[in-house]
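Participant: sequence? don't have it. structure:
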């Protein structure tokens, strides 16, 4: 495994549980922006992240990210392609749909009425920095394997199948994603289908094998 991939695995994929607990998504985001390590990478492209005032922006120079849509339908520059957002690895739609509050008014109602939802929405163990365009394209799609080469975002190795509503993340971020799902399952009782559990366990195992094969004895 090339050195830069190993570095990404160390800086991005390692999953350490954070003890800080928040009850507001906005508060959690402010905390993450303030405490983001200088060597942090975006989850789907492995791009370096730079600070621009109080904002975070991706640096595509090394990771090779190119926007799928550099401009919006109205002809304006795609602002989400040049900013870092905080991605819910388990989408709010996914865990929200498992709560009664969502059935009675969607996310807005859950934020207003459900302490459980607010904790899940603001849990920083389920949040990762992502380029805004890819965060938007991922939407609430499930993770899986997608046929073909990754060409939608330049050299970024994430693949999105909009028709099938499936996202295949690059190899170096898969364990981080799997760990987040199992964390949410253990902490909040998130229901995960058997098919998805098998996929996530496979991703965890692949990461362990890759780590072991690169251990210097």
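Facilitator: Nice, thanks for sending it over. On a predicted model such as this, the values are computed, not experimentally measured, just so you know.
Participant: When you work out contacts or count neighbours from here on, use the C-alpha atoms and nothing else.
Facilitator: Noted.
Participant: was I right about residue 43 contacting residue 175?
Facilitator: No. Under the criterion of CA atoms under 8 Å, residue 43 makes no contact with residue 175, lying 11.1 Å away.
Participant: Tell me which of the two has more neighbours.
Facilitator: With neighbours defined as other CA atoms under 10 Å, residue 43 and residue 175 compare such that residue 43 has more, 28 against 24.
Participant: Spit out the contact partners of that one.
Facilitator: Residues in contact with residue 43 (CA atoms under 8 Å, 6 or more residues apart in numbering) are 12, 128, 129, 130, 173.
Participant: How is the fourth one assigned, secondary-structure-wise?
Facilitator: Taken by DSSP: H, G, I helix; E, B strand; the rest coil, the conformation at residue 130 corresponds to strand.
Participant: Could you find the closest non-adjacent residue to it?
Facilitator: Once flanking residues are discounted, residue 130 sits nearest to residue 42: 4.9 Å by CA to CA, 6 or more residues apart in numbering.
Participant: Tell me how many other residues surround the one you found.
Facilitator: Neighbour count of residue 42, defined by other CA under 10 Å: 24.
Participant: give the contact list for it.
Facilitator: Residues in contact with residue 42 (CA under 8 Å, 6+ apart) are 12, 48, 49, 58, 84, 128, 129, 130, 131.
Participant: hang on, isn't the fifth one packed against residue 58?
Facilitator: Right, the one you point to is residue 84. Yes. Counting by CA under 8 Å, residue 84 does reach residue 58; the two are 6.2 Å apart.
Participant: Would you mind listing the residues touching both of these two?
Facilitator: The contact sets of residue 84 and residue 58 overlap at 42, 49, 131 (CA under 8 Å, 6+ apart).
Participant: Mind jotting down where the helices sit in this structure?
Facilitator: 3-8, 25-35, 60-63, 92-96, 100-103, 106-113, 115-121, 132-138, 174-188, 194-213 (DSSP state H).
Participant: Just the buried positions in the first one, please.
Facilitator: Counting neighbours by 16 or more other CA atoms under 10 Å, one finds that the buried residues in helix 3-8 are 6, 8.
Participant: Equivalent analysis for the fifth one, please.
Facilitator: Taking 16+ other CA under 10 Å as the basis for neighbour counts, the residues of helix 100-103 that come out buried are 101, 102.
Participant: and it, what does it pack onto?
Facilitator: Judged by 3 or more CA pairs under 8 Å, 6 or more residues apart in numbering; DSSP states H and E, the packing partners of helix 100-103 are helix 106-113.
Participant: alright, now check it against this:
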């Protein structure tokens, strides 16, 4: 009888990663996550991301929440409270707004024309089953500490501050969401505020990698072809972390946005004030009021930040400096 050596096993494992077939769309990612990553987690393990609820699989990627399993109580949206949805730990709105495609036409345009955005949207290290209502309430909010207040979802301890646009996940997954966030920002060269970095670094230290998180990483790596190095310990995040940008191999050329005329403010272009070194997102109070002579356009927040600009105070998301 022949036995495989440690070296042989390692070779087989590396080969299997090389032959991995990552999903190419978010729709495909949900089905793959259900069948190859979370297939046995509906009634075992950590439960859904934000509340620890069990669920029953329905269809290719859906599920029906067992509210009694986690003491969940509906806040406002009964239909979404009853179903499993797939949460982007780093919201598509956040990573999309750092892509030129979003400035040109929003999420639909990114899905149609930007292979990097599609890769980010379908990256299984950023996709996790969640109670639909909490997924909806979290929206595109940054993670933060939410003080006080009565429980919003019964025994579920995740909290959402709608006024401050911040979400604080339950303690059991704070480390997990931190390491997933580090992975996305590192792999795709995203820009993270100092305040958000400090919070997630604290969660990473306070809530170390669990046995399930290692298993999640192992299962996901077999599909994606690589591990999350912030789970395996190969990489750590420190302030001023320089992203590896390993996920940008297929990056399409970035088009330079034209500066809007004095009479119009085009699309989703980010407008900077060359005098104050402040930039404004579309929909923010001062977006259209920058004097034409001081107006400069950026294709993304990352470009504005890289040029030395900071976001306007009246346009600031929680967790941004």
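Facilitator: Yep, that arrived. Being a predicted model, the structure only gives us computed values, none of them experimental.
Participant: Can you pull the TM-score for these?
Facilitator: Laid over one another, the chains give 0.81 as their TM-score (TM-score structural alignment, normalised by the length of the first structure), with 187 aligned residues with a CA RMSD of 2.0 Å.
Participant: what's the matching residue for residue 68 of the first structure over in the second structure?
Facilitator: Alignment note: residue 68 of the first structure maps to residue 75 in the second structure; criterion TM-score structural alignment.
Participant: surely its match meets residue 155?
Facilitator: No. Residue 75 of the second structure is not in contact with residue 155 according to CA under 8 Å; the separation is 11.8 Å.
Participant: Just the buried ones among the contacts of residue 42 of the first structure, please.
Facilitator: Buried subset of those (neighbour count, 16+ other CA under 10 Å): 12, 48, 49, 58, 84, 128, 129, 130, 131.
Participant: need those residues in JSON lines with distance to residue 93 of the first structure, can you?
Facilitator: Below are those laid out as JSON lines (distance: CA to CA, whole Å):
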{"residue": "12", "distance to residue 93 of the first structure": "24"}
{"residue": "48", "distance to residue 93 of the first structure": "28"}
{"residue": "49", "distance to residue 93 of the first structure": "27"}
{"residue": "58", "distance to residue 93 of the first structure": "26"}
{"residue": "84", "distance to residue 93 of the first structure": "20"}
{"residue": "128", "distance to residue 93 of the first structure": "16"}
{"residue": "129", "distance to residue 93 of the first structure": "18"}
{"residue": "130", "distance to residue 93 of the first structure": "18"}
{"residue": "131", "distance to residue 93 of the first structure": "19"}
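Participant: Across to the second structure, which of the contacts of residue 43 of the first structure hold up?
Facilitator: Contacts conserved in the second structure for the contacts of residue 43 of the first structure, counting by both residues aligned by TM-score structural alignment, their matches' CA atoms under 8 Å: 128, 129, 130, 173.
Participant: what's the burial count for residue 118 of the first structure?
Facilitator: Close neighbours of residue 118 of the first structure, defined as other CA under 10 Å, add up to 20.
Participant: repeat for residue 297 of the second structure
Facilitator: Burial measure for residue 297 of the second structure: 22 neighbouring residues, criterion other CA under 10 Å.
Participant: now do residue 91 of the first structure
Facilitator: Counted with other CA under 10 Å, residue 91 of the first structure comes out at 18.
Participant: Could you do residue 169 of the second structure as well?
Facilitator: Residue 169 of the second structure has 23 neighbours, counted by other CA under 10 Å.
Participant: what's the answer for residue 40 of the second structure, then?
Facilitator: Using other CA under 10 Å, residue 40 of the second structure has 12 other residues around it.
Participant: and the gap between residue 174 of the first structure and residue 80 of the first structure?
Facilitator: For residue 174 of the first structure, the distance to residue 80 of the first structure equals 23 Å [CA to CA, to the nearest Å].
Participant: the more surrounded of these two?
Facilitator: Neighbour tally, residue 174 of the first structure and residue 80, criterion other CA under 10 Å: the higher count belongs to residue 174, 24 against 20.
Participant: Residue 49 of the second structure -> the first structure?
Facilitator: Residue correspondence, TM-score structural alignment: residue 49 of the second structure in this structure matches residue 43 in the first structure.
Participant: rewinding a little: sort out which one of the contacts of residue 42 of the first structure lies nearest residue 211 of the first structure for me.
Facilitator: Of all these, residue 12 has the smallest distance to residue 211 of the first structure: 13.6 Å, by CA to CA.
Participant: That closest one matches what in the second structure?
Facilitator: Here residue 12 of the first structure stays unmatched in the second structure, going by TM-score structural alignment.
Participant: can you count the residues close to the residue lying closest to residue 32 of the first structure once chain neighbours are set aside?
Facilitator: Once flanking residues are discounted, residue 32 of the first structure sits nearest to residue 124: 7.7 Å by CA to CA, 6+ apart. The number of residues packed around residue 124 of the first structure, counting by other CA under 10 Å, is 23.
Participant: Then residue 39 of the first structure?
Facilitator: Neighbours of residue 39 of the first structure (other CA under 10 Å): 13.
Participant: Residue 26 of the first structure now?
Facilitator: The burial count for residue 26 of the first structure: 12, using other CA under 10 Å.
Participant: how close does the residue nearest to it when sequence neighbours are not counted get to residue 87 of the first structure?
Facilitator: Nearest residue to residue 26 of the first structure, sequence neighbours excluded (CA to CA, 6+ apart): residue 122, at 7.7 Å. Distance from residue 122 of the first structure to residue 87 of the first structure, counting by CA to CA: 11 Å.
Participant: For the helix or strand hosting residue 16 of the second structure, buried residues please.
Facilitator: Element membership for residue 16 of the second structure (DSSP states H and E) is helix 6-18. By 16+ other CA under 10 Å, the buried positions in helix 6-18 of the second structure come out as residue 17.
Participant: now for it, which elements pack on it?
Facilitator: Against helix 6-18 of the second structure (3+ CA pairs under 8 Å, 6+ apart) you get helix 211-224.
Participant: What are the buried residues along the helix it packs on?
Facilitator: 213, 216, 217, 218, 219, 220, 221, 222, 223, 224.
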